[in-house]
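Enquirer: Mind folding the following:
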Amino acid sequence: MLLGSVLNPINSTIIAVALVPIGSALGAPPSQTAWLVSALYLATSLGQPVVGRLIDLFGPRRLFLLSTGLVGVAGVVGALAPNLGVLIAARVLLGFGTCAGYPAAMALLRGEAERTGRDSPGGVLTALAVANQTIAVVGPLLGGLLIAAGGWRTTFALNVPLAVAAVVLGMLRLPKPADGAGRPRHERPAAQLDLPGMALFAATLVSLLLFLMNLHLRDWYLVAITVAAGAAFAARELRAATPFIDLRVLGGNTPLLATYGRALVAYVVAYAFLYGFTQWTEEGFGLSPFHAGLAQIPMFLLAIGVSVVSGRSRGVRGKLLLGAAGQIVACVLILTLTAESPLWMLLLVALVFGIPQGLNNLALQNSVYFQADPERTASSAGLLRTFAYVGSMIASSASAAAFGHRADTGGMHTLAWVMLGAGVVYLLLTVFDRTLGRGPAPDTRSAV
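Expert: Okay, here's the model as predicted:
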């Protein structure tokens, strides 16, 4: 369960230090290599809720095995890619391949809670958060080591042994539907899956994300497609007997909607830092990919410690407020950096960012677990990741626009202002959210 859930973050963090070497090897500027980031999140943001819904209906085993197997295929394609286009295709495959890990984990936790009658898996939820943070620690450093040892292609080849291990463990340990651990089969899967709703959801999301990846007035038609497809999707879901995303229930679940909104802006800040700041440390500050990875370690080490300590409490309001403050302080510090800044200033920025990294992910994850309809735990968890990936798309687009052909200090400061604005929105969404109590995350299942 832990291995499957970290396949996505390890590919997210490794690519951060590989963007510059890939660009140099393939003759692509940052505005083009940004598609390596966007491609994975475009595929994952679309696939997470779809795969999550399939897991809700049929259990996690088959979906987990199929998806993680695709990760291995993507690793081979990426390692052998002759150009940037094939490399982007490999990242799309990785996006779809990593879709099942997190929703499957949340569904397994819900199933175990129902089996044992213990609906407070705080320790396991914390373990999931810490595992993701640990991989985030290893990712940039491991990426730097792999690039130094065998070039950037090794960062894709790494997926092959990881996928093999995930598939083998999944076959050995994941409960089979016959064991009663998964959802029962349905006689009419097409009706249960709401295929028209999924197609309209895909059209809405793809057109929106394509627009966000390259903001320009000439692409106004993508906005029109987004609005039209979104309206058709809403009309379909409000009429469907078994909707893909039950908008009637979701619309009445204000706490969950607020959580999704916070996830979007939180990940604008997080991913703009992960990709934008890392590129600047290499091109604007002059660090090697290996040392750029080392510069991220203070953030992730502190994030792990914060997650472990704060994971003992189910309360979320304090975590969210402190996470918001950490984001804002870190963004202000970035605005003071220049190419002549001492190295300890970069490490200080990374250290401050460790606070929101450790708090926000855990608080958002716990909120969804307790706020979502138990029958849609996996799809709700997948939708959380979708909102997060929309935030990553905005961050990627902002990074490409800020840097252009080179990640210089002026572009980093421009990006920092975008991050600061998102951080302020995150703070306001938390301060004015009256559904957040001072104690445990609100349990809204009676309302849905």
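
Enquirer: Going by C-alpha atoms from here, please, whenever you check contacts or count neighbours.
Expert: OK.

Enquirer: Okay, helices next: where are they in the stretch 1-150 of the chain?
Expert: Remark: helices assigned in the stretch 1-150 of the chain by DSSP state H, counting those that start in this stretch are 2-26, 30-58, 60-80, 84-97, 101-116, 122-150.

Enquirer: same thing with the stretch 251-400 of the chain?
Expert: With DSSP H, counting those that start in this stretch, the ranges of helices along the stretch 251-400 of the chain come out as 254-271, 278-283, 289-310, 317-334, 343-371, 377-403.

Enquirer: want to throw these into TSV with distance to G78 and mean neighbour count?
Expert: Formatted as TSV, the helices of the stretch 251-400 of the chain follow (distance: least, C-alpha to C-alpha, whole Å; neighbours: other C-alpha atoms under 10 Å):
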stretch	distance to G78	mean neighbour count
helix 254-271	22	23
helix 278-283	21	24
helix 289-310	19	22
helix 317-334	33	21
helix 343-371	29	23
helix 377-403	20	26
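
Enquirer: Proceed likewise with the subsequent sequence, for comparison:
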Amino acid sequence: MTDQKAERRGRTATAGFDRRLLPPMLLGSVLNPINSTIIAVTLVPIGDALGAPPSQTAWLVSALYLATALGQPVVGRLIDVFGPRRLFLVSTSLVGVAGVIGTLAPNLGVLIASRVLLGFGTCAGYPAAMALLRSEARRTGQDSPGGVLTALAVANQTIAVIGPLLGGLLIGLGGWRATCALNVPLAVAAVLLGLLRLPKEARTKEAGAGEPEQRGRLAAQLDLPGMALFAVTLISLLLFLMNLHLRDWYLLVIAAAASAAFAAWELRAPIPFIDLRVLGGNTPLLVTYGRALVAYVVAYAFLYGFTQWTEEGFGLSPFHAGLVQIPMFLVAIGVSIVSGRSKGVRGKLLVGALGQVVACAVMLTLTGDSPVWMLVLVALIFGVPQGLNSLGLQNSVYFQADPERIASSAGLLRTFAYIGSMVASSTAAASFGQRADTGGMHHLAWIMLGAGVLYLLLNVFDRTLGRATDGDTSADTP
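Expert: You can find the predicted model right below:
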């Protein structure tokens, strides 16, 4: 009887994507964006409470993304090997611990440490979701789960709508510490959903069959030296980007030496952490990572820099600064839903690039005396690339990456996005200095415009984008 029930469940499950997986997938994937958007409206209150200028509170942004940029591909590789369940549970538990530490933080240093822990805690959500998507596609034979990919993008955009407004409300009710405490119930919900809904055995091929001996062999062959060299490379590079100054030249030397050692090791490793031979032959995927970095320089510079300016340079409260961001995310949700019905990638990215260029140009016309509707207009324009770029880049990686390494490939996408965010954060800090005034905002907007033009050119001249949904772009060259 039990076997018959299992067989019936199996036949039912193969009819389509297992919708029971959606709640933990969606909640896990939004833990990072909700903290990213809330912090945008809490930087000024935290700075006022702890006596820290924008150049120091910028570390609250950078610390989160430093940890996440490092952790995403590492956790993604572990998910590729062992499956998403256990990594999801451990990581989301760290989110709750980080929430407690941040809530009780007595100074900026401890608060930054909590953001590092939070970054590691949010590492598993997105790679786990992409791994589950790929394994479900393999199980069902439906290799284009466009609706679920769109749901992931829309969930992130919806959280981005709620984040700034929720942050402003929480600050009004309980101060900035309430925004840290929010992570505790979110982590509890994510862990419970993971325990109840995620499969106990990995559905990926590498960890397939659930054989303990096979998993033991894979554990023994995890490329720990490769992961360590990757960590040294990324940390030294990002520390340099966080505080651009020639006196820190030695960090670039360390990054170059570690990257050379990393490449030499990975080319010899029997099971490399990042298979450079395969990745090096997948030019479309490499270009996608590059365009993600540039796109997110613009996106995060707007999210953090523009929000700080609306509070300090324009004089809005954190709550009203959050309200100004809402039109952007509402437009992004609508654009994601409408464009998600189409498999095409090239059109999404081209229109998204044009939207960034136009929005940056309008930013240059703003002053402290501009009417509020001009701020709303900029947010509305930015909503178009916000919706199109994230969806187009996500779809590109899904179809361009090696299916057996989809989680680590998705993690690398987020890594490049976070490198872009840290470039944006350090650029905003350098542009503003001690105060986010209009002159600093214009300086930042010029940098954003340059990055936006570069992003547009990368999309215009990449001939592989038209074939990104064919699943056979790895052999192409631009």
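
Enquirer: Among the helices of the stretch 251-400 of the first structure, which comes closest to L84 of the first structure?
Expert: Nearest of the helices of the stretch 251-400 of the first structure to L84 of the first structure, taken as C-alpha to C-alpha: helix 377-403 at 16.3 Å.

Enquirer: residue range for the closest one in the second structure?
Expert: Across the second structure, the stretch matching helix 377-403 of the first structure (TM-score structural alignment) is residues 406-432.

Enquirer: Quick check: the matching stretch compared with the first structure, mean distance?
Expert: On superposition with the first structure, the average gap between stretch 406-432 of the second structure and its aligned counterparts reaches 0.3 Å (mean C-alpha distance after the TM-score superposition for the first structure).

Enquirer: gap between G284 of the first structure and P342 of the first structure?
Expert: As judged by C-alpha to C-alpha, to the nearest Å, G284 of the first structure and P342 of the first structure stand 13 Å apart.

Enquirer: and what of G358 of the first structure?
Expert: Relative to P342 of the first structure, G358 of the first structure is positioned 26 Å away (C-alpha to C-alpha).

Enquirer: Likewise for F233 of the first structure?
Expert: F233 of the first structure is 52 Å from P342 of the first structure, by C-alpha to C-alpha.

Enquirer: now swap in E237 of the first structure and tell me
Expert: Note on E237 of the first structure: its distance to P342 of the first structure, by C-alpha to C-alpha, is 55 Å.

Enquirer: Which one of these two is surrounded by more residues?
Expert: Neighbours were counted for E237 of the first structure and for P342 using other C-alpha atoms under 10 Å; E237 has more, 23 against 11.

Enquirer: Regarding the closest residue to F403 of the first structure other than its chain neighbours, which helix or strand does it belong to?
Expert: Leaving aside its chain neighbours, F403 of the first structure sits nearest to G411 (4.8 Å; criterion: C-alpha to C-alpha, 6 or more residues apart in numbering). Counting by DSSP states H and E, the element that carries G411 of the first structure is helix 409-431.

Enquirer: mean shift between that helix and the second structure?
Expert: Mean for helix 409-431 of the first structure is 0.6 Å (mean C-alpha distance after the TM-score superposition for the first structure).

Enquirer: Cheers, nothing more for now.
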